[in-house]
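**Q** Generate a structure from the sequence data that follows.
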Amino acid sequence: MRVIFMGTPDFAVPVLDALVKAGHDVVAAYSQPPRAGGRRGKALTPSPVHAWAEELGIEVRTPLSFRKDPDALPALQALEADVAVVAAYGLILPQAVLDAPKHGCLNVHGSLLPRWRGAAPIQRAILAGDAETGVGIMQMEAGLDTGPVRLEERTSIGGKTAGELTVELSAMGARLMVEVLADLDGHPAVVQPEEGVTYASKIEKAEARLDFTRSAVEVERQVRAFNPAPGAFFEFQGERIKVLTAHVQTDLELRADFESIPGLILDDQLAIGCCVGAIRPDMVQRAGRGVMTSRELLRGLDIPRGTRL
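**A** Model (predicted):
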């Protein structure tokens, strides 16, 4: 098929790669424009999809908006594509774009629709304590992730981080997309159920602050949901310390009356009291330093028992 690919982050790269390896003619790759780095004056950095498409010799286009750029839509229509494959592109596609390819636009969506429509389905599924998630190949329409689904696959969340799930679901979505494109008629679009709709709003950086007024189980989910980005954290003496991995502490010796005081350090090994239970960070990171164990952290930073975070 003549395929237009639309994607931006790392999640989308395996999908693009799979299309090329399957023998499809990717006539153009659309991605969000290059962005400046974290420091002023730093050169613009192309997105992961942009960089990989160039490696593959595919033309890359980076319109700011299909609605505001008068040339963007005619240029896309001129490609005369059979289908557009979309994976975490990050721009809203107007109806004219959705209608341009012969078979419309197919989206790789990282949830079990209609649960977690929207921007951050992987993180929201972890935060909510969902037992499983998955990928759906969705025929796009104008609504927010409301289109019918052609193919779906599930996986257990277990103790996976958002980063681990992203890698897994990306590979799964790439495989499913190739399967659907190989036989569109054999994978008819099934309308999503009306019940069970939830929305995965964009992750705000403030959400990454660990909330010890929640249960230890919920705090541990925060750690996994925000690994690798934006990174869950707590503050001690004005310093932000990221928590990359943690586990719910169940040792009986920690079951003291003050365990229910949120943010209280319960021992000399960084067990932290929550409203229910306690959490123990395993791998942490101080600003400007490498990843270390909690034990290594405490060798250089005294956070004694009885401290309130």
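
**Q** hey, let's count contacts and neighbours off CA atoms from now on
**A** Noted.

**Q** Contacts for stretch 84-92 next, please.
**A** 3-9, 11-12, 15, 30-32, 65, 101, 103-109 (Cα atoms under 8 Å, 6 or more residues apart in numbering).

**Q** where do the helices sit along the chain?
**A** All helices of the chain, identified by DSSP state H, fall at 13-21, 48-55, 72-77, 95-99, 121-127, 162-182, 216-225, 294-300.

**Q** could the ones you listed be laid out in a markdown table, adding mean neighbour count and distance to residue 201?
**A** As requested, the helices of the chain are exported to a markdown table (neighbours: other Cα atoms under 10 Å; distance: least, Cα to Cα, whole Å):
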| stretch | mean neighbour count | distance to residue 201 |
| --- | --- | --- |
| helix 13-21 | 19 | 23 |
| helix 48-55 | 19 | 23 |
| helix 72-77 | 15 | 28 |
| helix 95-99 | 16 | 23 |
| helix 121-127 | 24 | 8 |
| helix 162-182 | 20 | 15 |
| helix 216-225 | 25 | 13 |
| helix 294-300 | 14 | 32 |
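
**Q** May I see the buried residues of the longest strand along the chain?
**A** Counting residues, the longest strand found in the chain (DSSP state E) is strand 239-249. Residues 241-249 are the ones in strand 239-249 that count as buried (16 or more other Cα atoms under 10 Å).

**Q** to compare against the first, here's another:
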Amino acid sequence: MRVVFMGTPEFSVPTLTEIVSGGHEVVAVYTRAPKPAGRGQEERKSPVHLAAEAFGLPVFTPRSLKGEAEQIIFASHDADVAIVVAYGLLLPKPILEAPRLGCLNLHGSLLPRWRGAAPIQRAIMAGDRQTGIQVMQMEEGLDTGPIGLGEVIAISPDMTAGELHDTMMVVGADLMGRAFAALERDSLQFTPQAEDGALYAKKIEKAETRIDWSRPAAEVHNHIRGLSPFPGAWFEIELGGKLVRVKALRSTLGQGTGAPGELLGDLTIACGEGAVRLTQVQREGKGAMDAATFLRGAGTLPAIVH
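**A** Presented below is the predicted three-dimensional model:
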């Protein structure tokens, strides 16, 4: 089939690789435009951009797809189907309708739960015990289209968003490969989403990344692992007479009780109910380290973290 692939981050690359290795004709790859990054602020191409170039595929990086000129270019690819995996731009109706078989999206949740921008993080932050990844037919609504294929993925008690991301990335590529095989046989059946149970996974805001130790330990633990490794849930601790920001990257439920934010030993910190034990942290300006390494370098710790 003639395919337009649309994606941007590392998450999208295995699916692009699956489509190329399946022998399909990828006539165009759409990805976000290069952005300044690093100390030198040099423009950096997206992971999908780099992968597409390695495959020798034509790459398009429009700032928007709302204009008529870009829509004409998109239609000129004469694609059978467009595959969208974490692209990052809104697809207006003329784009959605241009491919013969429409646009298929790989979405990281069990729809209609966690529609939107941050389904992986929100599922863990909510304490969900399972999620999934699904191939969906795109329509104008936000992640409202019918489902063609899906896989359920268990969320273990200490799993981080980064670990779930990496699992979904692999499972999703295989799922899309199977969906393509069914599409070629004209046997991919779509089922409308349930009307009940819709939740929206809004974008993670900076204001919600700080740890609130007054919350129950289970909620704090879910908050930490749902934001790990990026953007990272954080707190402040007094070291050497100044407040230092520390990201909590890994945690588990701890033992003991105390005032919220009270250090109970090692890096076990009291919450509103129960306690959380931090097992991996990242001090501002430093790399990630286990709790023992942090404690050796921190010296005498205060009684309370903020």
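
**Q** which residue lines up with residue 276 of structure 2 in structure 1?
**A** Under the alignment (TM-score structural alignment), residue 276 of structure 2 pairs with residue 279 of structure 1.

**Q** Would you mind measuring from that match to residue 259 of structure 1?
**A** Distance of residue 279 of structure 1 to residue 259 of structure 1, computed by Cα to Cα, to the nearest Å: 10 Å.

**Q** likewise residue 22 of structure 1?
**A** Going from residue 22 of structure 1 to residue 259 of structure 1 by Cα to Cα gives 56 Å.

**Q** So between the two, which is more surrounded?
**A** Neighbours were counted for residue 22 of structure 1 and for residue 259 using other Cα atoms under 10 Å; residue 259 has more, 20 against 13.

**Q** Leaving out sequence neighbours, find the closest residue to the more buried one.
**A** The shortest distance from residue 259 of structure 1 to any non-neighbouring residue, by Cα to Cα, 6 or more residues apart in numbering, is to residue 273 (4.9 Å).

**Q** re the thing from before, identify the contacts common to residue 279 and residue 259 of structure 1.
**A** Jointly contacting residue 279 of structure 1 and residue 259 under the rule Cα under 8 Å, 6+ apart are residue 273.

**Q** circling back: so of the contacts of stretch 84-92 of structure 1, which ones are in strands?
**A** If you go by DSSP E, the contacts of stretch 84-92 of structure 1 have 3-7, 30, 105-109 in strands.

**Q** Make a markdown table out of the helices of structure 1 and add distance to residue 205 of structure 1.
**A** Output for the helices of structure 1, formatted as a markdown table (distance: least, Cα to Cα, whole Å):
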| stretch | distance to residue 205 of structure 1 |
| --- | --- |
| helix 13-21 | 25 |
| helix 48-55 | 22 |
| helix 72-77 | 32 |
| helix 95-99 | 32 |
| helix 121-127 | 13 |
| helix 162-182 | 15 |
| helix 216-225 | 12 |
| helix 294-300 | 23 |
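
**Q** Can you tell me which of the ones you listed is nearest to residue 207 of structure 1?
**A** Closest approach to residue 207 of structure 1 among these (Cα to Cα): helix 216-225, 8.4 Å.

**Q** what's that closest one aligned against in structure 2?
**A** Using TM-score structural alignment, helix 216-225 of structure 1 pairs with 217-226 in structure 2.

**Q** do the same with stretch 87-95 of structure 1
**A** The alignment of stretch 87-95 of structure 1 onto structure 2 (TM-score structural alignment) spans residues 85-93.
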